[in-house]
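**Student:** The amino acid sequence is not available; the structure is as follows:
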């Protein structure tokens, strides 16, 4: 079934993308854990970067989760 092969190919791609995201998040965590001291300007820069980036990533992840649920529901309905 060509449609199922295409679906599974897309799922595999998205799973690899999630793994890439997880690795990047682990890298951010490693960098943070290796910081020993920040002056007030650096504190502010880290805080700003965290607020901006974490918020954007959370929004995208929440949207992606809702889309995956919608996708699953659509497949379930199509398969009857």
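**Tutor:** Structure received. Here the structure is a predicted model, which means the values were calculated and not measured.

**Student:** Every contact and neighbour count from this point should use C-alpha atoms.
**Tutor:** Will do.

**Student:** Please give the centre-to-centre distance between the helix ranked longest in the chain and its chain.
**Tutor:** Counting by DSSP state H, the longest helix found in the chain is helix 40-79. Per CA atoms, centre = their mean, to the nearest Å, the displacement of helix 40-79 from the mean C-alpha position of its chain is 6 Å.

**Student:** which other helices and strands contact it?
**Tutor:** Applying 3 or more CA pairs under 8 Å, 6 or more residues apart in numbering; DSSP states H and E, one finds that helix 40-79 contacts no other helix or strand.

**Student:** From residue 23, how far out is residue 66?
**Tutor:** 22 Å (CA to CA, to the nearest Å).

**Student:** Below is structure B, check it against A:
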């Protein structure tokens, strides 16, 4: 039973982490919709920040998804 309790605890932690991510993304979306006309320098700054952040986040999400799928597969074979 200890292993099941640990599994459920870890899943709850990861779900909360995902909720925090969704919350952060919603704040970013709100900030983006409130941006006014940008000068070329600001445009470049937004593009750079977006490219860097999205690349890192997508990479981590892809890896996390693969790990979760592997975990699910391992549990199904027990």
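**Tutor:** Alright, I've got the coordinates. This is a predicted model, so every value here is computed, not measured.

**Student:** Overlay them and tell me the TM-score.
**Tutor:** After superposition, the two chains reach a TM-score (TM-score structural alignment, normalised by the length of structure 2) of 0.97; 78 aligned residues with a CA RMSD of 0.5 Å.

**Student:** got the buried residues for the longest helix of structure 1?
**Tutor:** Buried residues in helix 40-79 of structure 1, counted by 16 or more other CA atoms under 10 Å: none are found.

**Student:** Just the element for the residue positioned nearest the centre of structure 2, please.
**Tutor:** Closest to where the C-alpha atoms of structure 2 average out (CA atoms, centre = their mean) is residue 21, at 5.0 Å. Per DSSP states H and E: residue 21 of structure 2 is located in helix 2-33.

**Student:** how far apart are that helix and its match in structure 1?
**Tutor:** For helix 2-33 of structure 2, the mean deviation from structure 1 after alignment is 0.3 Å (mean CA distance after the TM-score superposition for structure 1).

**Student:** do the same with stretch 44-57 of structure 2
**Tutor:** If you overlay the two and look at stretch 44-57 of structure 2, the average distance to its match in structure 1 is 0.4 Å (mean CA distance after the TM-score superposition for structure 1).

**Student:** what's the angle between the longest helix of structure 1 and helix 2-33?
**Tutor:** Per axes from the mean of the first three to the mean of the last three CA atoms, to 10 degrees, the angle that helix 40-79 of structure 1 makes with helix 2-33 is 160 degrees.
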